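>>> Dropping the sequence and predicted coords here.
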Amino acid sequence: MFPLHDALPQNSNPPYILVSSKDTYSNGEKITVSLTTTDTALIKGFMIQARKANGDILVGSFEVSNADAQTLTCKSPADAVSHTDSNLKSNIQVTWTAPDVLTGNVMFRATVVKSKKTFWTNVVSTALIYNNKVSNTTTTALNGHTVTALNGHTATTSHGSSNSGFRLSASFTFGLMLGVLTVIAFLLGI
């Protein structure tokens, strides 16, 4: 993320901070990301990406809700955001949506332009920690049988003279399998 401004990036600490609205996230969750100035240095231009904390792989997608920002496509649709004009700004807010698959910890990275010859290329947030909690279960009694919900998917019971066992709905079974695969992938570091 290097602007073609015929200048080198600044070596000093940037007068900008990049923060997320939360410290942790889950798959598919929406997080507000803010780029703000720490002093009187305004923002003339910017580009923000979300990357895996342990590398340069872009993850998730962005949404914008104001005229100061637009989504860009680097590797996949809306995987970066940038300014729409060179008007000076003091604060930028965008929404990042986490991918639906296991990602791991994420850091937001920005290039911020103060003027044509004054810019910083590695403004980074603290790590957004992936919440690897696999299940969120709720148990309820229903007609004498226990019904358990896992990540919003409900198991159903059946009873009668020929079948007194527990029958799982297809969506519950899929959710359970996805949870198990997520744990395995996390343990293997994938």
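Yep, it's here. Residues are numbered from 1 along each chain as shown.

>>> going forward, measure contacts and count neighbours with C-alpha atoms only.
Noted.

>>> Run through the neighbouring helices and strands of whichever strand or helix holds Thr71.
Following DSSP states H and E, one finds Thr71 within strand 69-72. Identification of packing neighbours for strand 69-72 by 3 or more C-alpha pairs under 8 Å, 6 or more residues apart in numbering; DSSP states H and E yields strand 80-83.

>>> helix or strand right after the strand it packs on?
strand 91-97.

>>> same for the longest strand seen in the chain, what does it pack against?
Counting by DSSP state E, the longest strand found in the chain is strand 106-115. Judged by 3+ C-alpha pairs under 8 Å, 6+ apart, strand 106-115 is in contact with strand 16-20, strand 45-52, strand 118-124.

>>> Pipe those strands into a markdown table and attach mean neighbour count per row.
Shown next, in a markdown table, are those (neighbours: other C-alpha atoms under 10 Å):
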| stretch | mean neighbour count |
| --- | --- |
| strand 16-20 | 20 |
| strand 45-52 | 23 |
| strand 118-124 | 20 |
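
>>> take a look at this one as well, against the first:
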Amino acid sequence: MYAILLLFLVPAALAYSRGPPVANAGLCSDMIPTDHNGGVSLATDMDNPPYTITTSSDMYYAGGTVTVTIAGMGATMFKGFFIQARRTNLSMDTDEAIGTFSGAPNGTQLLECTVANSAWGHSNSDERTTVEATWNAPMQDEGPIMFKAIIVKGVPNRSHFYMNVTSDVMDFTQTPSTTPSSTASSVTVPLVLMTTIALGLAALLAARRQ
């Protein structure tokens, strides 16, 4: 009997330590962790998660990068997480992972949700209070987006988790220009004009003195 029980427990423990099971149908789209208590959290503060998702910019541009940080408020720790970038425009597909991640630190991993590296999550059950990686924007305007995550507190057990933890919305902007700015041009023209006027006045005064 104990051997049978162990066979059930070991796979569950391995699934937790190896990271989000993206092979499970639905996780990449609905972001419901059905392997954690059937997707029903036992956390009593679901409406006020003790975690934040912050970004290094409130704008993104085609092919640009943004630093994404997940942190526990007041050093609240967490043992697992699963995060994607999602469109917020309801007239578009809001269940698709947008862009890719890179620079995943130790204890975390890049995951595939249709596209390689389009999601990021834990790779072990170590306790952590903050984690950071780079998000690489797609090469086209996807409209406003935000980061959406599942964060597993894991205390007192893995059934204590938070869904729909989100960042602020990031809007799309055009690629920063590499041409000389209009400000520099507008400064140069008045300086040339002032120099010309000064030389003219000097010539006029010299003529009057003769």
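In hand now; what should we look at? In this text, all values refer to a predicted model and were calculated from it rather than measured experimentally.

>>> re earlier: please work out which residues outside the longest strand of the first structure touch it.
Contact with strand 106-115 of the first structure is made by 1-2, 16, 18-19, 41-53, 59, 119-130, as judged by C-alpha atoms under 8 Å, 6 or more residues apart in numbering.

>>> Which residue is the nearest non-sequential neighbour of the equivalent of Gly121 of the second structure over in the first structure?
Alignment note (TM-score structural alignment): Gly121 of the second structure maps to Ser82 of the first structure. Closest residue in space to Ser82 of the first structure, ignoring its immediate chain neighbours: Met47 at 4.3 Å, by C-alpha to C-alpha, 6 or more residues apart in numbering.

>>> counterpart of the one you found in the second structure?
Here Met47 of the first structure is matched to Phe82 in the second structure, going by TM-score structural alignment.

>>> what residue lies at the spatial centre of the first structure?
The first structure has Ala98 as the residue nearest its centroid, 3.2 Å off, counting by C-alpha atoms, centre = their mean.

>>> corresponding residue for that one in the second structure?
Per TM-score structural alignment, the equivalent position to Ala98 of the first structure in the second structure is Ala137.

>>> give the contact list for that match.
Taking C-alpha under 8 Å, 6+ apart, we find Ala137 of the second structure in contact with 60-66, 98-100.

>>> sorry, back to before: relative to Phe166 of the first structure, tell me which of the helices and strands packed on strand 106-115 of the first structure wins on proximity.
Evaluated with C-alpha to C-alpha, those place strand 45-52 nearest to Phe166 of the first structure, the distance being 40.7 Å.

>>> starting at the chain centroid, how far to that closest one?
12 Å (C-alpha atoms, centre = their mean, to the nearest Å).

>>> and Ile48 of the first structure, what is it in contact with?
80-82, 108-111.

>>> just Asp79 of the first structure next, same as before
Going by C-alpha under 8 Å, 6+ apart, Asp79 of the first structure touches 49-50, 58-62, 71-73.

>>> Let's see that with 10 Å instead.
Residues in contact with Asp79 of the first structure, defined by C-alpha atoms under 10 Å, 6 or more residues apart in numbering, are 48-51, 58-63, 71-73, 96-97.

>>> and the gap between Ala116 of the second structure and Asn136 of the second structure?
Note on Ala116 of the second structure: its distance to Asn136 of the second structure, by C-alpha to C-alpha, to the nearest Å, is 12 Å.

>>> With neighbour numbers in mind, choose between the two.
Asn136 (21 against 12; other C-alpha atoms under 10 Å).

>>> so what's the more buried one up against?
Listed by C-alpha under 10 Å, 6+ apart, the contact set of Asn136 of the second structure reads 60-67, 98-102, 117-118.

>>> Recalculate using a threshold of 6 Å.
Asn136 of the second structure is in contact with 65, 99-101, counting by C-alpha atoms under 6 Å, 6 or more residues apart in numbering.

>>> Scan those residues and report the most crowded one.
Result: Phe101 is most packed of the contacts of Asn136 of the second structure (other C-alpha under 10 Å), 26 neighbours.
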